[in-house]
Each structure stands twice: as structure tokens, then as C-alpha cells.
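A.B. asks: Fold the following for me, if possible:
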Amino acid sequence: MTATGARTSIADGQADLALLVGRVMIGLLFLAAGLLKVTDFANAAVASMVRSGLPAPTVVAALVTALEVAVPLLLMAGFYARPAAVVLALFTLAATFVAHRFWEFGGAAWYGQFFNFWKNLAVMGGLFVLAAIGPGRYAMRP
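C.D. replies: This is a model prediction of the structure:
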């Protein structure tokens, strides 16, 4: 109920369900990427780091893979969800400027990089909202 007595779905407890669904949906984005790297480490992880020009690509790929598997699980479970959301947001920021520099591309590749860049900014926005308001009632607590 609002201060005026009007009913709103979010105020009636559906916010906790929305937070759970949102955590799971955002977490799955990262978990899927991490599991792809686990299943084909050389081609999906190391090769990507080499293409991006990162130093020590095998080490970076291992760290990124571990992060993309472990941290989303924390987020989805709601266990240390706020710090997990911040870690994923900062990781996404770094990944965006390493891998989606659309201004360096032309033609059809520009479009894909452009939309991935802005999609990642939107995902970061969702993660920062989760970090600010917390995981909701349906979450494991440390």
C-alpha cells in the first residue's frame, strides 16, 4: 500500500520476486559465458584474450572464466549479492572497453560492437541497481 492507500504490485511484495528473477536473469548472462569458456577453454577463452590483445592471455582467461562462473552464482543465490553485483559491473566495464570498442570498427562489425557496448552499459545499470537496493527477501544471507 502507498501512503494514499492505493495498491501497487511492487509495494505488495512482488518486488522481492522481481529482484529474484532479475538476479537470475542477469547472472545467467555471465554464467553462460563462463561455462562456454570452461567447455572450450582454448577457443572460447584464450583465443578471445589473444584477439583482445591482453597480456598473459591464458592467465587472464583462467581468471575471467573463474569470475564468470563463481560470481554469478553468488548473485543468483543472493549470497553476498551486493558485492557480487559491483564486481560484475566493474568486470563488465573493463570487458566493454577491452572487447567492444565500436569506434575502431567499420561496416557490419561496427553495428555488433556498438550494440554490445550499449547493452553492456545497460547490464551495468541493472547490476548497480541490485547493488544499491540489495537482493530482496528471496536470497541466501551470509
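A.B. asks: CA atoms for contacts and neighbours, from now on please.
C.D. replies: Noted.
A.B. asks: what's near enough to touch Leu67?
C.D. replies: Each residue near Leu67 by Cα atoms under 8 Å, 6 or more residues apart in numbering is listed here: Gly34.
A.B. asks: ok, 10 Å please
C.D. replies: Taking Cα atoms under 10 Å, 6 or more residues apart in numbering as the contact definition, Leu67 lies against Phe30, Leu31, Gly34, Ala61, Leu73, Ala84, Val87, Leu88, Phe91.
A.B. asks: Quick check on the residues you listed: which are buried?
C.D. replies: Neighbour-count burial (16 or more other Cα atoms under 10 Å) is assigned, among the contacts of Leu67, to Phe30, Leu31, Gly34, Ala61, Leu73, Ala84, Val87, Leu88.
A.B. asks: Would you do the same for the sequence below? I want to compare the two.
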Amino acid sequence: MLDWKGTNVLARIGLTLPYWWSGIEKLFHPMAALAEFQATGLPPSWAMYGLLLLVQLGGSLAIITNRLAWLGAGALAVFTAMATYLAHAFWKLEGAQRFAEMNTFMEHIALISGMVFAAMFLHKIRSRQEPARHSNSGA
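C.D. replies: Below you'll find the model as predicted:
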């Protein structure tokens, strides 16, 4: 199962699921996306909305297709770090709410780590494929 190519693709789709799902939702519900900006303390702007779609959908696509996966993973990791800091500031809370937000914060740290692993793993796969492509090109 670990050597099956489909496992790799399914894992990339699963890792990026929260991002592409959120991006598709935001694409079809732009006003809700702008309200989400405001809820995290950011000024709602169409430029930020476009950038968010680019990062969530473009980053996911880069990882799923393994085309500039390092860039997609990096963009999603930076986005996740910023969003986590803004939306899940558990250190400002008390009691059960603090505990819940701390758990969400830690889950997001795990997602960031997953992006680092994805970038490393996909880079290795890509670098192994490159010599084979060049030797088959007749060069």
C-alpha cells in the first residue's frame, strides 16, 4: 500500500482538504469570507480575498499535482501560522474556551508540520523523477 502511487495522491488530497474545501466555499460565498476577515480583526478587502483564494486553492493544487509543491506547501504553512495566531489566541482566554482554542492551535501546528513534510517528501520524489525524464528525452 505504501508503494502504490494512489496512496501518495490520496494523502496529498487529504492533507490539503481543509484548504481547498475552504477555498471552494469562499469562492461561492465571498461575503462570508469577508465577514471571516473582520471576525479575525482584519479589514475586509477584495484584494485579501483574492490572495486567500490564490493561497488556498493554488497551494492545494500545487501539492496535489506536485508542481511547485514546495511553494504551495510554504504558502499554506505561512497562511496557517498567521491565521492560527489571529483566530486561535488561546493565551488570551480562560477555562474551557482556552482549552478548546489551545487544542485547535496545536492541531494547526500539526498541519504546518504536515506541509513541511509534504514539501520535503514531494521534493525527493520530484528529484528522483527528473533524471529519468532527462535521460528519456534523448538529450
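A.B. asks: hang on, the earlier thing: helices - which of the buried ones among the contacts of Leu67 of the first structure land there?
C.D. replies: Cross-referencing those against helices under DSSP state H gives Phe30, Leu31, Gly34, Ala61, Leu73, Ala84, Val87, Leu88.
A.B. asks: Out of these, which is nearest to Ala122 of the first structure?
C.D. replies: Comparing these against Ala122 of the first structure with Cα to Cα places Leu88 closest, at 12.6 Å.
A.B. asks: corresponding residue for that closest one in the second structure?
C.D. replies: Alignment note: Leu88 of the first structure maps to Leu76 in the second structure; criterion TM-score structural alignment.
A.B. asks: likewise Gly112 of the first structure?
C.D. replies: Per TM-score structural alignment, Gly112 of the first structure is aligned with Ala100.
A.B. asks: cool, Gly78 of the first structure as well?
C.D. replies: Per TM-score structural alignment, Gly78 of the first structure is aligned with Asn66.
A.B. asks: Identify the residue nearest its match in space, chain neighbours excluded?
C.D. replies: Spatially, and ignoring its direct neighbours in sequence, Asn66 of the second structure is nearest to Leu122 (6.5 Å; Cα to Cα, 6 or more residues apart in numbering).
A.B. asks: What of Pro72 of the first structure?
C.D. replies: If the residues on either side of it in the chain are set aside, Pro72 of the first structure comes closest to Gly27, at 4.5 Å by Cα to Cα, 6+ apart.
A.B. asks: Translate the one you found into the numbering of the second structure.
C.D. replies: Under the alignment by TM-score structural alignment, Gly27 of the first structure pairs with Thr16 in the second structure.
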